[in-house]
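Engineer: no sequence on this one, just coordinates:
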């Protein structure tokens, strides 16, 4: 009985999240109301507030959960070396998540920069996961001899994260239609001096 109640609660929560994603994307965050979202989800406005507390909390939850799942998928793609191709595949997978709901993504990007706790920590944790994933791939590249042994993989991952957010902001502002390519070009330039084959003339 408890399991059934928990499953129903989870199903209601998922229905509200999906309705919110659609309403925010179609109507915009400011225009979409809790009542609109409740109607689309087939629940009461009180149920929306019960599950999420406020419309802003619901905004954070909508894309955050999409990104969590997408990032987990991206970090476990298992794309074959070289490193540049692995990073490009991972980046494209993540940016596709933003691209599915561009209007919502742009709003959330702006809001997340000034998010208060606990969301600030949650968004930082996502960035740290991304950094850790790239650092791990770079470490593998060093071990197989693709990168020079003295390469600081942590700094390389920090450079990637910088390129990633630069491209994300450029895309959000309408300045670049293919953020993955922008990251890839920047990473290619960065990796050029770290590649062992280039240094040894191989």
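Structural biologist: That came through fine. Worth saying up front: this structure is predicted, and the values here are computed from it rather than measured.
Engineer: From here on, just use CA atoms for contacts and neighbour counts.
Structural biologist: Will do.
Engineer: any idea which helix or strand carries the residue sitting nearest the centre point of the chain?
Structural biologist: Nearest to the mean C-alpha position of the chain, by Cα atoms, centre = their mean, lies residue 67 at 4.2 Å. Assigned by DSSP states H and E, residue 67 belongs to helix 55-75.
Engineer: If you count contacts, what does that helix end up packed against?
Structural biologist: Under the contact criterion of 3 or more Cα pairs under 8 Å, 6 or more residues apart in numbering; DSSP states H and E, helix 55-75 touches helix 2-27, helix 83-100, helix 102-112, helix 119-143.
Engineer: Dump the ones you listed to CSV, plus distance to residue 193 and mean neighbour count.
Structural biologist: Shown next, in CSV, are the helices and strands packed on helix 55-75 (distance: least, Cα to Cα, whole Å; neighbours: other Cα atoms under 10 Å):
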stretch, distance to residue 193, mean neighbour count
helix 2-27, 42, 16
helix 83-100, 13, 18
helix 102-112, 32, 18
helix 119-143, 13, 18
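Engineer: closest one to residue 40 among the ones you listed?
Structural biologist: Evaluated with Cα to Cα, the helices and strands packed on helix 55-75 place helix 2-27 nearest to residue 40, the distance being 5.5 Å.
Engineer: Put this next to the previous one:
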């Protein structure tokens, strides 16, 4: 077998991966441009430089393609955001996370509305995938809170898992408000809510005793 023949499977796999990424990016662009309902597979295929049959072969139908495009893009954003928070303090870490993830939503406002709806109400198997994605973020947030308590930023009795739920509640409330046009500065909203919540979790300072003369 020649060296060229040995390379072929690897080359095909690389080409397949590149085609898949091109299709997903084309889908995101088309969904943002015209909306999910108006988008069609032919236009997406043309944007990606492939045939409509190739798109169908990879993803089946438009809704499956939508879920794949949304999940893939959001997953990459969340992982980048979680790895890019840097060291404490906790409020700085959470601010970095909030700004990165909201930056993703704000770059594609029309697609964000679809993402919010589909990620919350997707059917199987995508429902499980989006739930696992949220679980990944929840676990990372719980770990941050636990580490902050160990550093003395929070009380030692603070429940990391509950803190993570609180942050996600703030985040999704701000996201829904922004998507509905009710609040124009969602990042600021989350940061203020988080800071207010953190104030109630700080260690209690014991009053200093004055020495009697």
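Structural biologist: Received the coordinates, thanks. Because the structure is a prediction, the values reported are computed rather than measured.
Engineer: still on that earlier bit, and the helix holding residue 67 of the first structure, which stretch of the second structure?
Structural biologist: Aligned by TM-score structural alignment, helix 55-75 of the first structure corresponds to residues 62-82 of the second structure.
Engineer: Mind telling me what residue 144 of the second structure corresponds to in the first structure?
Structural biologist: Using TM-score structural alignment, residue 144 of the second structure lines up with residue 137 in the first structure.
Engineer: brain fart, residue 50 of the second structure
Structural biologist: So, by TM-score structural alignment, residue 50 of the second structure is matched to residue 43.
Engineer: Residue 135 of the second structure now?
Structural biologist: Aligned partner of residue 135 of the second structure by TM-score structural alignment: residue 128.
Engineer: Not counting its neighbours along the chain, what's nearest residue 192 of the first structure?
Structural biologist: Leaving out its chain neighbours, the residue that sits closest to residue 192 of the first structure by Cα to Cα, 6 or more residues apart in numbering is residue 198, at 7.5 Å.
Engineer: that older thread, let me see the contact set for the nearest residue to the match of residue 144 of the second structure once chain neighbours are set aside.
Structural biologist: Distances taken as Cα to Cα, 6+ apart place residue 83 nearest to residue 137 of the first structure, at 6.9 Å, with adjacent residues excluded. Residues in contact with residue 83 of the first structure (Cα atoms under 8 Å, 6 or more residues apart in numbering) are 137, 138, 141.
Engineer: So the second one versus residue 158 of the first structure, what's the distance?
Structural biologist: Counting by Cα to Cα, to the nearest Å, the gap from residue 138 of the first structure to residue 158 of the first structure is 11 Å.
Engineer: Redo the helices and strands packed on helix 55-75 of the first structure as JSON lines? Include distance to residue 150 of the first structure.
Structural biologist: Formatted as JSON lines, these follow (distance: least, Cα to Cα, whole Å):
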{"stretch": "helix 2-27", "distance to residue 150 of the first structure": "45"}
{"stretch": "helix 83-100", "distance to residue 150 of the first structure": "16"}
{"stretch": "helix 102-112", "distance to residue 150 of the first structure": "35"}
{"stretch": "helix 119-143", "distance to residue 150 of the first structure": "8"}
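Engineer: And residue 156 of the first structure, how far from residue 133 of the first structure?
Structural biologist: For residue 156 of the first structure, the distance to residue 133 of the first structure - Cα to Cα - is 11 Å.
Engineer: ugh, wrong one, residue 141 of the first structure
Structural biologist: 13 Å.
Engineer: again with residue 4 of the first structure
Structural biologist: For residue 4 of the first structure, the distance to residue 133 of the first structure - Cα to Cα - is 37 Å.
Engineer: Ok, residue 81 of the first structure next?
Structural biologist: Distance from residue 81 of the first structure to residue 133 of the first structure, by Cα to Cα: 14 Å.
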